[in-house]
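Chemist: No sequence on hand, only this structure:
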């Protein structure tokens, strides 16, 4: 295999430069500790924000995975979930040119227009509106420059400094760090592969076609304008599904729109290759033609059929106030590290915990609208309580079950704003695979 020397030299330079930058920032943080500052979650968060892309993503991973990290770290890293500062279009244009302007062509040959102002900017990618020469309106999800090199370098360094982190942050010794770093590596690198995300979209569209679902749509991928670092999709026009007044311009019944959303998502758990694992308000849109748009398939999950049945059984048990059955279903979901769980003791602790959560669940019954970040904060707090009880009994939450549970809870809270009179699991319009699920409710829907 022939290696292009200038490219190799540039890559090597970027790696060395990144290591130097990382060492400098880490050194400054070490100096803060030497001067007497407490090596806590806040200091780690500040350091990660200075280190940029990879560490911000790790911060997001910490903030959204309470099943693995201590409470203080999950709460400290909530700010990493916010949108990042946009890069100038010059940097974005460099990536577009490198990826799409091939064989002597220019970006002008590919696009009639590209808006230099981004629609959105996150840690890995930035989104710009554009128009093709045939008149099609598209969005360009563009990976930020050197993201993969930075991530590979950073993740390599992380393996080397793991022991140092455990010395500096004793409370991080809550679990073996190696599998956590491996999980972060898999999740982050998957998000940098837009070809894989394009496949996730196609899988979802195939599921819609097989199910005969015409109420929901995902953006069409332009394969000829999609690479690992650029994802070109049709632009969907609509309104946010947390704005009920705006939704009423395009639908008569917002609650029915949400029932269709729920039915589609539940069906995808069993009939699609993967389920959308990040379906918050920013990734749902009511289109101007009345259809529902599912956006951003960078984070997906997979769940075994038996785990899903146990999950529904757990919800049924909770609705019936049968915490003994709820505990048994948790064991059946393969959420335990062993087979010596005291089911009766777990049931007792679950009942005590859920009673406390429902008694304090005031933020969602006030009728005051809330935004995505506030919802995420509240959901993480609830997950922390559930996980806290689970850990005492040797419960291990698999990644994809945690994603599914959080999404279920998110839907529950989502309804409080959009359709406060609609109970998403007892409403006759909501079905799971065509079955009557009127008796099934998710955790914390009603206050007993």
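Modeler: It's in. Keep in mind that this is a model prediction, so the values were computed, not measured.

Chemist: Please make it C-alpha for all contacts and neighbour counts, starting now.
Modeler: Noted.

Chemist: where's residue 322 relative to residue 332, distance?
Modeler: 15 Å (CA to CA, to the nearest Å).

Chemist: same question but for residue 104, I mixed them up
Modeler: From residue 104 to residue 332 the distance is 59 Å (CA to CA).

Chemist: So which of those two has more stuff around it?
Modeler: Between residue 104 and residue 332, residue 332 has the larger neighbour count (other CA atoms under 10 Å), namely 17 against 6.

Chemist: quick one: the more buried one and residue 37, what's the gap?
Modeler: 45 Å.

Chemist: what's the answer for residue 103, then?
Modeler: 55 Å.

Chemist: just residue 149 next, same as before
Modeler: Counting by CA to CA, the gap from residue 149 to residue 37 is 32 Å.

Chemist: Between these two, which has more neighbouring residues?
Modeler: residue 149 (15 against 12).

Chemist: How is the more buried one assigned, secondary-structure-wise?
Modeler: Three-state assignment for residue 149 (DSSP: H, G, I helix; E, B strand; the rest coil): helix.

Chemist: Report the contact partners of it.
Modeler: Shown in contact with residue 149 (CA atoms under 8 Å, 6 or more residues apart in numbering): 11, 14-15.

Chemist: try this one side by side with the last:
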């Protein structure tokens, strides 16, 4: 994004960065990206030979991944974030981006010391009983050192690299302004709202630079799972945490992506996969927020058999509606309900011009593929990927949190099968899906829906008299000019009150019909709930017929007069 009041030096630095990006793209043989992105306007393409010839065995997707790694932290973070958005990128590119590496040479210990002491206002020796000078891990934004507090606790201290915020902000500005230029001058994005997606990822990257935000994410998950004996989330040590220094409990285990070390340690990979996925399912389908960096390198197999989580810079937030829509899709696939599946996809999408007939046909093909299978035999990764394909092909423009659910399910099943080739994601997910369906069909939940609908109707009714009164007062004061002369004010007020009463009655009847209809359509509801819904619906329709009949009779009598 171009910043107002930029100095000539800043503009020159941005121009030079554009030239650097073009150079890296050319070296990776991605001239087509340079052309498609409109980067030629920043100067000619370097004429040196690319490092990767176009006819080599290296795929375009792998070259894109390698390019992002070479361009630095902001590009790596955006690539990692978009790897789960297979509603806007191809599955092949998503797979390549999921392998992005963020390993760079560490800063010197003197630099680390200076950052910690400047942030915490005390010497390193006053803050920690021991501090390892050699980092345990090093990435583009920060590096992690193991340390010991004076109470004997082993902690991981994450220290941000000096100057990284300026580098990231520069690249965010370049990327977002480039996306806006392409959106305004080309049709390269089609129906995808690329500007909103770019802004979303820019916000996510900025949040990763704020270690207070990451600490809050870690604290939230630690509180939710502190009594769960199958997983471990590190506790935050707030006394030694700032926006650039983060101190968490040290988790001493083997990273999940180191399979040989896992086997040497005697870890049960099948149990680890099940525990990790169970934890994610609870986060996504119950809590509504989850650890969004689903890279296996962010999980540890602890000596006591628990699964440890680390790196909380990225969190996913899922609305209740998106969670329920996802369950609706799964339920529709199981029950061969084309209408429910199509309606759900259209409801979550943002494309009023979608071809409903063609979409229904494609949904029917997809559901037929899975119909007849038991829940435990459905490949959720395959199902989610095909749904994302429909979303992409029909430009449905679904909310990011809904796409995140589908994309994350694909990633999670891949992690599960990496740990255990026999891992069955659907069998693990079955209890959670069944639980959500049953909860939505419970009398308490259905009653809550009815109360919310009734409450909304009552709020509308409460506002009607005040609104009508304001309009009439303005009319009586001459503040509103109309083309007719108002006479018989008392009669008008009486008729208006009658109309308000009729409208109130109609809204209440409509709320009753909706409430009882929801009882009938509730998936998996008990028989007595369906019975109550039928009786109530017939009664509500009877009242509505009487109501509209009385209106018609009143009009006929008025005409006779």
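Modeler: Noted; the coordinates are in hand. None of these values were measured; they are calculated from a predicted model.

Chemist: In the stretch 251-400 of structure 2, what residue spans correspond to strands?
Modeler: Assigned by DSSP state E, counting those that start in this stretch, the stretch 251-400 of structure 2 shows strands spanning 254-255, 289-291, 299-301, 307-309, 315-317.

Chemist: okay, now the closest residue to residue 354 of structure 2 other than its chain neighbours: neighbour count?
Modeler: Computed as CA to CA, 6 or more residues apart in numbering, the closest residue to residue 354 of structure 2 that is not its neighbour in sequence is residue 394, at 6.7 Å. Other residues lying near residue 394 of structure 2 total 19 when counted by other CA under 10 Å.

Chemist: What strand or helix carries the residue positioned nearest the centre of structure 2?
Modeler: Geometric centre of structure 2, nearest residue: residue 401, 2.7 Å, by CA atoms, centre = their mean. Per DSSP states H and E, residue 401 of structure 2 falls inside helix 400-419.

Chemist: In that helix, which of the residues would be classed as buried?
Modeler: Across helix 400-419 of structure 2, burial judged by 16 or more other CA atoms under 10 Å covers 400-419.

Chemist: just to revisit the earlier point, show me the one of the strands of the stretch 251-400 of structure 2 that comes nearest residue 71 of structure 2.
Modeler: In terms of CA to CA, the element of the strands of the stretch 251-400 of structure 2 nearest to residue 71 of structure 2 is strand 315-317, at 23.9 Å.

Chemist: mean shift between that closest one and structure 1?
Modeler: Aligned to structure 1 and superposed, strand 315-317 of structure 2 gives a mean residue distance of 1.4 Å (mean CA distance after the TM-score superposition for structure 1).

Chemist: what's that strand aligned against in structure 1?
Modeler: Mapping strand 315-317 of structure 2 onto structure 1 (TM-score structural alignment) gives residues 300-302.

Chemist: hang on, residue 238 of structure 1 packs against residue 283?
Modeler: No - assessed by CA atoms under 8 Å, residue 238 of structure 1 is found out of contact with residue 283, at 11.7 Å.

Chemist: List the residues that contact residue 389 of structure 1.
Modeler: The contact partners of residue 389 of structure 1, taken as CA under 8 Å, 6+ apart, are 346, 349-350, 353.

Chemist: distance of the aligned partner of residue 196 of structure 2 in structure 1 from residue 162 of structure 1?
Modeler: Aligned by TM-score structural alignment, residue 196 of structure 2 pairs with residue 179 of structure 1. Going from residue 179 of structure 1 to residue 162 of structure 1 by CA to CA gives 12 Å.

Chemist: Neighbour count: these two, which is higher?
Modeler: Using other CA under 10 Å as the criterion, residue 179 of structure 1 and residue 162 rank with residue 162 on top: 15 against 10.

Chemist: This completes my enquiry, with thanks.
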